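Asker: Sequence isn't available, so here's the structure alone:
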């Protein structure tokens, strides 16, 4: 593998699996994103992990589980998960994260919250001192379609945080907005550097029409980052 960023992501994913998934686990959550491909790759290299039930957070991770011949489960069946490993769009020094660049934030949060341990794998470009400094596309806010205009108005007028930009996420190869696995729309709102992401999360969740927010606060216990030179750095609580 000649791409050092991909090599770093692979090493970070491998180390997270080696450190966190053991043969005595019963249920493991598998997140979404490019780094998670390497998480599943590593699991498949370890026959002692074949018996575990794997719960996906998206159609992408569901396919990875099925194509790997692993046992597929769901949150409806398993409300308690041993560990969930997932990617992130940005991670701050307190291990708060922005997720939802792939529009899977609701399932990702559901599976992360069900887990006894939540671990992030990402590459070095996702690290920042404050959320909103590296990932400037905005906080993904999943909304019920009929409410997207009223939610956008509320974002502009009702929060203690002032948005820099706020827009409905549009599909790339289809005319119209991105539609999540839950049939909802996504509003990407950039607030700049976030001093208190947990407070913003609380305020956004109170807006009528908001289904879920791609802010993951006080959830992860460790993050593995693939560095540019191919090494792995670890950030812990």
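Answerer: Happy to help now that I have it. Note that the structure is a prediction, hence the values are computed from the model and not measured. Numbers count the residues shown, from 1 in each chain.

Asker: For the rest of this, base every contact and every neighbour count on C-alpha atoms.
Answerer: Fine.

Asker: For the chain, which residue occupies the most central location?
Answerer: Nearest to the mean C-alpha position of the chain, counting by CA atoms, centre = their mean, stands residue 99 at 4.0 Å.

Asker: Once you drop chain neighbours, what's closest to residue 120?
Answerer: Nearest non-adjacent residue to residue 120, counting by CA to CA, 6 or more residues apart in numbering: residue 223, 4.5 Å away.

Asker: scratch that, residue 177 is what I was asking about
Answerer: In space, residue 177 is closest to residue 170, 3.9 Å off (CA to CA, 6+ apart).

Asker: what about the one you found, distance to residue 185?
Answerer: Residue 170 sits 9 Å away from residue 185, going by CA to CA, to the nearest Å.

Asker: can you list contacts of the longest strand belonging to the chain?
Answerer: The residue-count maximum for a strand in the chain (DSSP state E) belongs to strand 115-123. In this structure, residues lying in contact with strand 115-123 by CA atoms under 8 Å, 6 or more residues apart in numbering are 5, 8-9, 12-13, 16, 28-29, 35-36, 80-89, 112, 219-227.

Asker: Comparison target below:
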């Protein structure tokens, strides 16, 4: 497929996602990073330029997209801690059958996860290349944001977990050194074998805890996050926003405060249609 066809697929997915999930009377809307988000903001602008809506970017690039569209950007940390976003739109590097996502190809994974977890619902927009049954089918690595001083420690830990040759991401101009995130952290890209879904483990296709060489999405995310020096892992898994909101202990106390999986993923397809995967 040509570059033009891919861009057309992204635009179609963005337009449908915005049509289904953007409310022109919303108060706070999260805007993720990446090439697909340009089309999300384009579609939002066609529906509303209400200056009262606050758009929360996940990094420098998405803030510039918001500004150039004539919309109102607001920094994440300028909002009160109990402020929830009506919706958050973002892309993904790969999405599996259970709506788990790999994100971080653009090095904004930490802020993307902050915004996704603050949203009442996270809606993912992507093209057909990102649609897979399992994570790490085509996309080769898990992006991980790491404190610079901890890079050797994290690399060793990743190898212990079974990653084959994790690497520190450098800039396009390699002599400029490691790529830096908006937090002045580094990105490590860690390859693993194709990840199992929860249903795979239940079906006996592997233990999923690394002991037999297989990792289930949630268990790998937890294991990597536990390595000292890791700020965030580019796996978006677990619960989505609505499901997290429902979970309470027997005495009615909230035991889960946020979700990070999308409620729906919109894939622009090669033939111009849009395929939607929703939470089961």
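Answerer: Great, that's in hand. Given the structure is predicted, the values throughout are model-derived calculations rather than measurements.

Asker: Report the TM-score for the pair.
Answerer: Once superposed, chain against chain, the TM-score is 0.95 (TM-score structural alignment, normalised by the length of the first structure); 233 aligned residues with a CA RMSD of 1.5 Å.

Asker: how near is the aligned residue in the second structure for the residue nearest to the centre of the first structure to residue 19 of the second structure?
Answerer: Applying TM-score structural alignment, one finds that residue 99 of the first structure aligns to residue 103 in the second structure. From residue 103 of the second structure across to residue 19 of the second structure, the span is 24 Å (CA to CA).

Asker: same check, this time on residue 112 of the second structure
Answerer: 22 Å.

Asker: okay, these two: which has more neighbours?
Answerer: residue 112 (26 against 13; other CA atoms under 10 Å).

Asker: tell me the secondary structure for residue 133 of the second structure?
Answerer: Recorded secondary structure, residue 133 of the second structure: coil (DSSP: H, G, I helix; E, B strand; the rest coil).

Asker: Give me the neighbour count for it.
Answerer: Count around residue 133 of the second structure with other CA under 10 Å applied: 17.

Asker: for the longest helix along the first structure, packing partners?
Answerer: Identified as the longest helix of the first structure according to DSSP state H is helix 4-20. With contacts taken as 3 or more CA pairs under 8 Å, 6 or more residues apart in numbering; DSSP states H and E, helix 4-20 of the first structure sits against helix 36-44, strand 115-123, strand 222-226, strand 232-236.

Asker: what does it correspond to over in the second structure?
Answerer: So helix 4-20 of the first structure sits over residues 5-21 in the second structure, by TM-score structural alignment.

Asker: can you pull the buried residues of that stretch?
Answerer: 5-18, 21 (16 or more other CA atoms under 10 Å).

Asker: List the contacts of it.
Answerer: 36-37, 39-40, 43-44, 87, 123, 125-128, 266-270, 272-274.

Asker: Let's see that with 7 Å instead.
Answerer: The contact list for stretch 5-21 of the second structure (CA atoms under 7 Å, 6 or more residues apart in numbering) reads 36, 39-40, 43-44, 125-127, 266-270, 272, 274.

Asker: Report the buried members of these.
Answerer: 36, 39-40, 43-44, 125-127, 266-270, 274.

Asker: the helices in the second structure, which residues?
Answerer: Under DSSP H, the second structure gives helices at 3-21, 35-47, 60-68, 109-118, 151-161, 198-202, 217-225, 241-246.

Asker: still on that earlier bit, mind reading off the mean deviation between the longest helix of the first structure and the second structure?
Answerer: When the second structure is overlaid, helix 4-20 of the first structure sits 0.8 Å from its aligned residues on average, using mean CA distance after the TM-score superposition for the first structure.

Asker: Over to stretch 108-118 of the first structure?
Answerer: Following the fit onto the second structure, the mean deviation recorded for stretch 108-118 of the first structure is 0.3 Å by mean CA distance after the TM-score superposition for the first structure.

Asker: Over in the second structure, find the residue span that stretch aligns onto.
Answerer: Going by TM-score structural alignment: stretch 108-118 of the first structure matches residues 112-122.

Asker: will you turn the helices and strands packed on helix 4-20 of the first structure into JSON lines that also has distance to residue 203 of the first structure?
Answerer: Formatted as JSON lines, these follow (distance: least, CA to CA, whole Å):
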{"stretch": "helix 36-44", "distance to residue 203 of the first structure": "30"}
{"stretch": "strand 115-123", "distance to residue 203 of the first structure": "24"}
{"stretch": "strand 222-226", "distance to residue 203 of the first structure": "26"}
{"stretch": "strand 232-236", "distance to residue 203 of the first structure": "27"}
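
Asker: nearest to residue 192 of the first structure, of the ones you listed?
Answerer: strand 115-123 (21.2 Å; CA to CA).

Asker: Could you work out the end-to-end span of stretch 175-182 of the second structure for me?
Answerer: End-to-end distance (CA to CA), stretch 175-182 of the second structure: 20 Å.

Asker: Outside of it itself, list whatever touches it.
Answerer: So stretch 175-182 of the second structure is contacted by 59, 107, 108, 168, 169, 170, 171, 186, 187 (CA under 7 Å, 6+ apart).

Asker: Alright, I will stop here.
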